[in-house]
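J.: predicted model and sequence follow; I will ask about them next.
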Amino acid sequence: MRHHHTALHVSDMERSERFYVDGLGLERLDAWTSGAYIGKLYGRADVKVTAMLLATSDGSFRLELAHAEPLLTAVDPSQAQPGTAHLAFTDIDVREVYARMMALGYGAISEPVAPTSGPIAGGWLVYLLDPDGNRVELIQPPDWRPGVNS
């Protein structure tokens, strides 16, 4: 078995695409609208889904953004409630990406933090918030160097 993709259900496809493509730099691979099968797959007879597949530049991670209509009430994933998840990206300059995302108007749980214990001690961590409040963790290992580890 191997990983195919991870999906996030989003409330606004264009807004989420701007965050993940324009902000974080993922590449857009494909976009589509679901066929008649989707009601059965989702367990919602009246659902219509539009989706977009994104990937990291090396293709090692693929993210599907999915927008289902009619839209259901969302939980608040920014509070790390059980049943929610977060994405994590590494081998980037955390402080540089954080500054760019803040300049673009996106939010974060905090400014970048320098952990003093655990596997990233001496590096940098931050949780950004995507437009739906999903946590997106950025990880800069202590030994990361631009052009060497990326």
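T.: Alright, I've got the coordinates.

J.: could you use CA atoms for every contact and neighbour count after this?
T.: Fine.

J.: would you mind listing the buried residues in stretch 13-29?
T.: Burial within stretch 13-29, assessed by neighbour count using 16 or more other C-alpha atoms under 10 Å, is assigned to 13, 16-20, 23-24, 26-28.

J.: structure two is appended below for comparative analysis:
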Amino acid sequence: MKVTGAHHTSYTVSNLERSLEFYVGLLGCQVIWQRENRDQYFRDIVGYPDSVAKMAMLSIPGSPHAIELIEYIVPRGVSADVRTKNVGSSHIAFLVDDLRSGYEELCAAGVKFRSPPVAITAGANKGAWAVYLTDPDGITMEFFQPPKTETKS
């Protein structure tokens, strides 16, 4: 078998509606589909024989990659310590075009950031800007503004 690409990143959330307000309402993702899933194939994949989940698949503007949000109704999930230092934590990095203004808008909306935008001063991403933020469940994500490329005339 050969990996040929990436389809989606999935996050388990405590409240799907609240998460949709964040990912759609604040970040600008779009709902591809949303439904309650009791299907046997889903139960087989996740390994919970009686599972019931509220689910949504979201498109990310400008990207073929999607985000799947799952709220388990049965079995009910518990919160995990998903801080970035902990084994098993992960994050998605969203490309943005104006990190400073996005940061200010989302701060005003109550979104929690680890820091103000940070200039990357060394390494492969030198000249870029980045910042970590968290969704309503404390799941970390990153906004990444690539370095500006100069056009030659």
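T.: Ah, there it is. Nothing here was measured: the structure is a model prediction, and the numbers come from that model.

J.: returning to what we had before: between the buried residues of stretch 13-29 of structure 1, which sits nearest L71 of structure 1?
T.: M13 (12.1 Å; C-alpha to C-alpha).

J.: name the nearest residue to the counterpart of the closest one in structure 2, ignoring sequence neighbours.
T.: In structure 2, the residue matched to M13 of structure 1 (TM-score structural alignment) is L16. Of all residues not flanking L16 of structure 2 in the chain, E71 sits nearest, at 5.7 Å (C-alpha to C-alpha, 6 or more residues apart in numbering).

J.: wait, the one you found touches V13, no?
T.: Yes - using C-alpha atoms under 8 Å, E71 of structure 2 makes contact with V13 at a distance of 5.1 Å.

J.: strands along structure 2, start to end?
T.: Secondary structure of structure 2 by DSSP state E: the strands cover 8-12, 30-37, 52-59, 66-74, 92-95, 112-113, 118-119, 129-134, 140-145.

J.: and of those strands, who's closest to N86 of structure 2?
T.: Closest among the strands of structure 2, using C-alpha to C-alpha: strand 140-145, at 11.7 Å.

J.: the match of M13 of structure 1 and Y72 touch, don't they?
T.: No - taking C-alpha under 8 Å as the definition, L16 of structure 2 is not a contact partner of Y72, at 9.3 Å.
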